[in-house]
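Visitor: pasting the sequence and the predicted coordinates here, then a few questions.
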Amino acid sequence: MKRALHWFRRDLRLHDNTALRQAVDAAGKVIPVYVISDWKGEHRWTGPNRQEFLCRSLAELAGRIEQAGGKLIFRQGNAVRELALLAKETKAEAVYFNRDPDPFGREVEEELARVGETQGFAVVACKDACLHERNEVLTGSAEPYRVFTPYSRAWAKLPKDKPVAKVTRIRTPSGIRSEPRPTLETWRIKIDAEILPAGEEAARKRMTAFITSGLASYGAVRDRLDLGGTSRLSQDLRYGLISIRELFERCREKMETLPKEQRDNASKYVGELIWREFYQQILWHFPEVLEDSFNPRFRGMRWTDDPRAFERWCAGETGFPVVDAGMRQLAQTGFMHNRARMITAMFLTKDLHIDWREGESYFMRQLTDGDIASNNGGWQWSAGTGADAAPYFRIQNPWTQSARFDPDAVYIKQWVPELRDVPAEKLHAAPAPGLRISRNYPAPMVDHATERERALEMFAKYRDATATR
């Protein structure tokens, strides 16, 4: 084959990139291309933090490709149309790409295959974003799993693909028209959040640091808000700055060297990788979860419409210190600790009784690591409406959660500076009615015990519904 395109999507790297590796091996010359979708702006699934991270990652990718002897071509508009035009302009015989795990990519991929057949170029789609995707993990009756534990057992039994060699040389023909590389200025991005460094190099450094120093203690410290024991790799997996295969393989190799207790800690992280793929296959098989509850019993539930309460939650002004700390961390960094995500999500749905979809959309606009499947799965888990979700009657108490996972209030005081001089024990207990924890801090906007009972009553109305999927 003389020429082929590689369409970059959620795989912005040269290490262990399945489709790119195949394209380089198969074709004498490869045209790397990134299509800037017209689907930008203020809507449910986009946000400036993620756009900036993407913009910086693309800049680094373009530089890496140039160092390898190639050039990253940018096109803007409808992906299928632009790829077909580029294939025609360059006389490319094939378009290679890695499949997108989200259902939004399904129609695009199917349309590209039809256009390729008509126009006369091959379409080569590869598995890359997951270890096991789409229909690879099914029950004995060929149905998708709806419960995590049996899914994880089946997932663990399947063989895993090994990483492929890094692409070090790309030969791109000269004279190909390209749109300008997107910049923060051209995309009109201006953010206040202090997000993590973008690009493959920074992501690989984070991966190495976590595997070297964090994996062995992960299970013991992952829920502690004050210890920073999470991997911080979620945005890197979201954009494919690191490979899930390489991450899994390096974790496995590290675990073989650890004593049992540390190996058990490390296995908790592997469990999180499986949760990621569980939610991806839920979204693939049941795309309707983006619009309604996975559990049919809770469809049509009447939530509270309270814009002012939602605004206070978004701003981190609820009067519940651990909730406010999480929401302010999100606003200031584009990231929130996973335990805080559960606490804040459950507070919105169980204490304020606001629709989980409101919180889901807000998180997607703020999170640098915003992944549709994981975000939806996490929100429906917290709301008690999702696949293998927390039972609706399991309602976290924000006061006891902060005492357990931030005992010295280190996390709270970092993100809610007006409480820095308040003793930790005062931050883990509701003040007496009518009083405040601090003069400069709002009183709790609700009484947790009262709202817990109200939530139980609200969900109980639906628990005996006989609807079936």
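Guide: Looks like it arrived, so ask away.
Visitor: C-alpha from now on. contacts and neighbour counts both.
Guide: Fine.
Visitor: secondary structure element for V123?
Guide: Element membership for V123 (DSSP states H and E) is strand 122-126.
Visitor: hmm, who's touching that strand?
Guide: T18, A19, E93, A94, V95, Y96, F97, N98, R99, L112, A113, G116 (CA atoms under 8 Å, 6 or more residues apart in numbering).
Visitor: next, format these as a markdown table and append distance to M255 and secondary structure.
Guide: Output for the contacts of strand 122-126, formatted as a markdown table (distance: CA to CA, whole Å; DSSP: H, G, I helix; E, B strand; the rest coil):
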| residue | distance to M255 | secondary structure |
| --- | --- | --- |
| T18 | 25 | helix |
| A19 | 29 | helix |
| E93 | 43 | coil |
| A94 | 40 | strand |
| V95 | 38 | strand |
| Y96 | 34 | strand |
| F97 | 32 | strand |
| N98 | 29 | strand |
| R99 | 29 | coil |
| L112 | 41 | helix |
| A113 | 41 | helix |
| G116 | 44 | helix |
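Visitor: so which two of the residues you listed are the farthest from each other?
Guide: For the contacts of strand 122-126, the maximum inter-member distance is 20.3 Å, found between T18 and G116 (CA to CA).
Visitor: give me the longest strand you can find in this structure.
Guide: Determined from DSSP state E, the single longest strand within the chain is strand 29-36.
Visitor: buried ones in the strand holding V123?
Guide: By 16 or more other CA atoms under 10 Å, the buried positions in strand 122-126 come out as A122, V123, V124, A125, C126.
Visitor: how about the residues you listed in a markdown table, adding distance to E272?
Guide: Output for the buried residues of strand 122-126, formatted as a markdown table (distance: CA to CA, whole Å):
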| residue | distance to E272 |
| --- | --- |
| A122 | 36 |
| V123 | 33 |
| V124 | 30 |
| A125 | 26 |
| C126 | 23 |
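Visitor: this is the other structure I want to compare:
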Amino acid sequence: MRTIVLLFTRDLRVHDNPMLASACAVAERVVPLFVVDPAIRASPPRRRFLAESLADLRESLRRLGGDLLVREGAPAEVVAKVAAEAGTRQVALTSDVSAYAKAREKSLRDHGLEVRTFPGVTVVPAGKVLPSTGGDHYKVFTPYWRAWEAAPWRDPSEAPASIRLPDGFTGDDPRKVLGAAKTSPLMPGGEQAAQDRLDDWAPRSADYADLHDALAVDGTSRLSPYLHFGCVSPLALATDPRVPSAFVRQLCWRDFYHQVLAAFPKLATEAYRPNADDDWADDPEALEKWKAGETGVEVVDAGMRQLLAEGWMHNRARMITASYLTKTLGLDWRAGAAWFAERLLDADVANNCGNWQWTAGTGNDSKPYRRFNPVRQQARFDPDGDYVRRWLG
């Protein structure tokens, strides 16, 4: 194979990137490409994080002798044009399970391109682990966790030793294409930033099981945005000896919802449990107050203001705020999921909508009527009020 186009999507890294490693092993020349789809709305923080991640990826590729093309437009049309310029019909990309990803792959094939897909978004590919009792996916987490642990995992792939572009191809500055400047030292994008974050957290990770629910403590990894954009490999994390088993279990939850989405593509729009959707209340004013962190419930408002300020929210706060919206206010989980999707750096369809449905009682929770009392949650997970004071002043 002489030339292949590498379509980067949610795999913005050079280490343990099977698509990149495999293509560089079989092709004489490769064309690394990222397509900014104008149909996808992105908040300024997400656009900034993406621009930083692409800039970091470009630098890594250039150190290997390659570069990164960053173009804007309908993905299949852009890829087809770049492939034609490179004199090839071969395209590689990392497999994903969302409806958007599936439609993108189909569109590439419809444009006459020969597409090869590779793993890398999850530890275990969706559909690889199936229930022994039949069915196309696990509906309950615990049996999936057991099967997931016992399943064979692929070996992490090495970064290629070198990359060769076809003659005449040069890369693009992602920040110029995206119109985004680096503005946040708190959570910068990119593979190097992900590695720095992991190296900073790893010495403290032994306490993860005890501290990851404590709202005022920086006990979580904060790696979720890097996982979402693929700046870090979930398999590399799961096999890193520094990473505690409690965190590996969270990676399994991530895989769990990807296999749910693969089997139930309407996870973002329809209740997973048949006939589970309640008669949701219609209260636009209450919804807007919830979004702004102005409900009057301290821990709920603190979580929502952290989201607005950081583009990220502590996981315990996510459960509390989601339960308050759906179980206390009685508002539709889809409105909450849409707001999180707009504001969170790490929001993807599988985990965002899977967790929202779990909390709303329409999804995979075996106890769909559970609710999180915000007063009790605050007393338990922010007993000194440090988290609330941090965000409410």
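Guide: Yes, it's here. What you are looking at is a predicted structure, and each value in this text was computed from that prediction instead of being measured.
Visitor: T18 and G116 of the first structure: which is more packed in?
Guide: Just comparing T18 of the first structure and G116: by other CA atoms under 10 Å the higher neighbour count belongs to T18, 24 against 20.
Visitor: measure the residue lying closest to that one once chain neighbours are set aside to E89 of the first structure for me?
Guide: Closest residue in space to T18 of the first structure, ignoring its immediate chain neighbours: D128 at 6.1 Å, by CA to CA, 6 or more residues apart in numbering. When distance is defined by CA to CA, to the nearest Å, D128 of the first structure is 28 Å away from E89 of the first structure.
Visitor: circling back to that earlier point, ok, the contacts of strand 122-126 of the first structure vs F148 of the first structure, which is closest?
Guide: Proximity of the contacts of strand 122-126 of the first structure to F148 of the first structure (CA to CA) peaks at R99, which lies at 23.3 Å.
Visitor: wait, T359 of the second structure sits on S323?
Guide: Yes: the pair T359 of the second structure / S323 is scored as a contact, 5.9 Å apart, by CA atoms under 8 Å.
Visitor: ok, the two, which is more surrounded?
Guide: T359 (29 against 26).
Visitor: which position in the first structure aligns with that one?
Guide: Under the alignment (TM-score structural alignment), T359 of the second structure pairs with S382 in the first structure.
Visitor: can I assume that match sits in a helix?
Guide: Yes: counting by DSSP: H, G, I helix; E, B strand; the rest coil, S382 of the first structure is part of a helix.
Visitor: touching, it and D388? I think so.
Guide: No: assessed by CA under 8 Å, S382 of the first structure is found out of contact with D388, at 10.5 Å.
Visitor: what's stretch 248-262 of the second structure aligned against in the first structure?
Guide: Counting by TM-score structural alignment, stretch 248-262 of the second structure falls onto residues 270-284 of the first structure.
Visitor: report the buried residues of that stretch.
Guide: By neighbour count with 16+ other CA under 10 Å, stretch 270-284 of the first structure contains the buried residues 270, 273-284.
Visitor: pick the one among those residues closest to K426 of the first structure.
Guide: Nearest to K426 of the first structure, judged by CA to CA, of those is W275 at 35.5 Å.
Visitor: name the SS class of the closest one, please.
Guide: helix.
Visitor: wait, isn't it in contact with V147?
Guide: No: W275 of the first structure is beyond contact range of V147, at 10.6 Å (criterion: CA under 8 Å).
Visitor: so what sits against both of the two?
Guide: Counting by CA under 8 Å, 6+ apart, nothing touches both W275 of the first structure and V147.
Visitor: residues in contact with the residue nearest in space to the middle of the first structure?
Guide: Using CA atoms, centre = their mean, the residue of the first structure that lies closest to the mean C-alpha position is D371, 3.0 Å off. Contact analysis of D371 of the first structure by CA under 8 Å, 6+ apart lists R238, M364.
Visitor: what residue in the second structure is paired with it?
Guide: Looks like D371 of the first structure aligns to D348 there (TM-score structural alignment).
Visitor: go on, I176 of the first structure?
Guide: Using TM-score structural alignment, I176 of the first structure sits opposite F169 in the second structure.
Visitor: please name the nearest non-neighbouring residue to V35 of the first structure.
Guide: Counting by CA to CA, 6+ apart, V35 of the first structure lies nearest to R75, which is 4.8 Å off, once chain neighbours are set aside.
Visitor: ok, the one you found to S174 of the first structure distance?
Guide: From R75 of the first structure over to S174 of the first structure (counting by CA to CA), the distance is 16 Å.
Visitor: comparing these two, which residue is more hemmed in?
Guide: R75 (20 against 10).
Visitor: looking at this, the more buried one is in a strand?
Guide: Yes: under three-state DSSP, R75 of the first structure sits within a strand.
Visitor: counterpart of it in the second structure?
Guide: Residue pairing (TM-score structural alignment): R75 of the first structure is matched to R71 of the second structure.
Visitor: P38 is in contact with that match, correct?
Guide: No: using CA under 8 Å, R71 of the second structure is not in contact with P38, being 10.5 Å away.
Visitor: overlap in contacts of those two?
Guide: By CA under 8 Å, 6+ apart, no residue touches both R71 of the second structure and P38.
Visitor: please consider this matter closed, and thank you.
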